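S.K.: Return a 3D structure for these sequence lines:
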Amino acid sequence: MAIAVGFTTKPEGQAALSTAVSEARLRNLSIVAVVPEDADLEAARTQLAESGVPHEVRPCQDLQPLADALLELAETSTVEFIVIGLRRRTPVGKLLLGSNAQRILLDAPCPVVAVKARTDG
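M.R.: Just a heads-up that it's a prediction; the model follows:
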């Protein structure tokens, strides 16, 4: 079994990876990090290698949206749950969840953990 995580180098992606690593250690699971951009691949590999958690890093295929890649992974493998990061929103923005996050939350065949990045202050 594994934990799927959507990773970017943005604060919400970092928060998702940190949560996935903590949960993987707690539950003795591996991590499959899905990465949307080539620039983020090396950062994901480095951070996961430093964590000591068994892992795999998968790039999104041919500009495939991150939501599609995570949902496909959850449907075709033994993913226990998905971890995604959420951006902070303005009061108006809170009326609508980001389309990728909303799609994952509504369409995933497994539980989804949504985390926010910590803010200073």
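S.K.: C-alpha only now, for contacts and for neighbours.
M.R.: Will do.
S.K.: Just say helix, strand or coil for L48.
M.R.: At L48 the chain is in helix, as set by DSSP: H, G, I helix; E, B strand; the rest coil.
S.K.: what's the closest non-adjacent residue to it?
M.R.: Spatial nearest neighbour of L48, excluding adjacent residues (CA to CA, 6 or more residues apart in numbering): H55 at 6.8 Å.
S.K.: Next secondary structure element downstream of the one helix or strand A4 maps to?
M.R.: A4 belongs to strand 2-6 when assigned by DSSP states H and E. Next along the chain after strand 2-6, taking DSSP H and E as the criterion, comes helix 11-27.
S.K.: Here is a second sequence; please produce its structure as well for comparison:
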Amino acid sequence: MTVLTAVANAAEAAAVLPAAAAEAARRNSDLHVLDLTSGRDTQALAAALEAARAELGPDGRAVVVTEPSIPDHATAALVAADETSADVLVIGVRRRSPVGKLVMGSVAQSILLDADCPVLAVRV
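M.R.: Model (predicted):
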């Protein structure tokens, strides 16, 4: 069993990783983190990962961190969910205006619509 989460920045990591770790602990599952930060915010991500490891406790559940080979974040998260056979995908969402969605698109919306597994959306 695997809980997959994707984080793209420090604010997202701080909000999403605790929720993903809690979900993994509840499900007694491993936590797989897809690091979409491209090398940014490494200290904040490391701190959030340590907190996630502490949430899972010493029971041997794994916290695996990988970087995607696909540049599109939505596609990378969906492919990782398939590759890890994720039971649930935890993502961060933020409020955007209708015009912002039209101009910029929405990674979260693509994931919510196209994921084959349940998606837990956490407000960032």
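S.K.: rewinding a little: residues in contact with the strand holding A4 of structure 1?
M.R.: Residues from elsewhere that reach strand 2-6 of structure 1 (CA atoms under 8 Å, 6 or more residues apart in numbering): 13, 16-17, 20, 24, 29-35, 66, 70, 73-74, 78-85.
S.K.: Now the buried members of those residues.
M.R.: 13, 16-17, 20, 24, 29-35, 66, 70, 73-74, 79, 81-85 (16 or more other CA atoms under 10 Å).
S.K.: In helices, which of those appear?
M.R.: Among these, the ones falling in helices (DSSP state H) are G13, A16, L17, A20, A24, L66, L70, L73, A74.
S.K.: So what does I3 of structure 1 match up with in structure 2?
M.R.: Aligned counterpart of I3 of structure 1 in structure 2: V3 (TM-score structural alignment).
S.K.: what's near enough to touch the aligned partner of L89 of structure 2 in structure 1?
M.R.: By TM-score structural alignment, L89 of structure 2 lines up with I82 in structure 1. Taking CA under 8 Å, 6+ apart, we find I82 of structure 1 in contact with I3, A4, V5, G6, L70, A74, C110, P111, V112, V113.
S.K.: try 7 Å
M.R.: I3, A4, V5, P111, V112, V113 (CA atoms under 7 Å, 6 or more residues apart in numbering).
S.K.: What is the equivalent residue in structure 1 for P18 of structure 2?
M.R.: Under TM-score structural alignment, P18 of structure 2 pairs with S18 in structure 1.
S.K.: how much space between its match and Q102 of structure 1?
M.R.: 21 Å (CA to CA, to the nearest Å).
S.K.: more neighbours, these two?
M.R.: The neighbour count for S18 of structure 1 versus Q102, taken as other CA atoms under 10 Å, is higher for S18 (20 against 13).
S.K.: No further questions, thank you.
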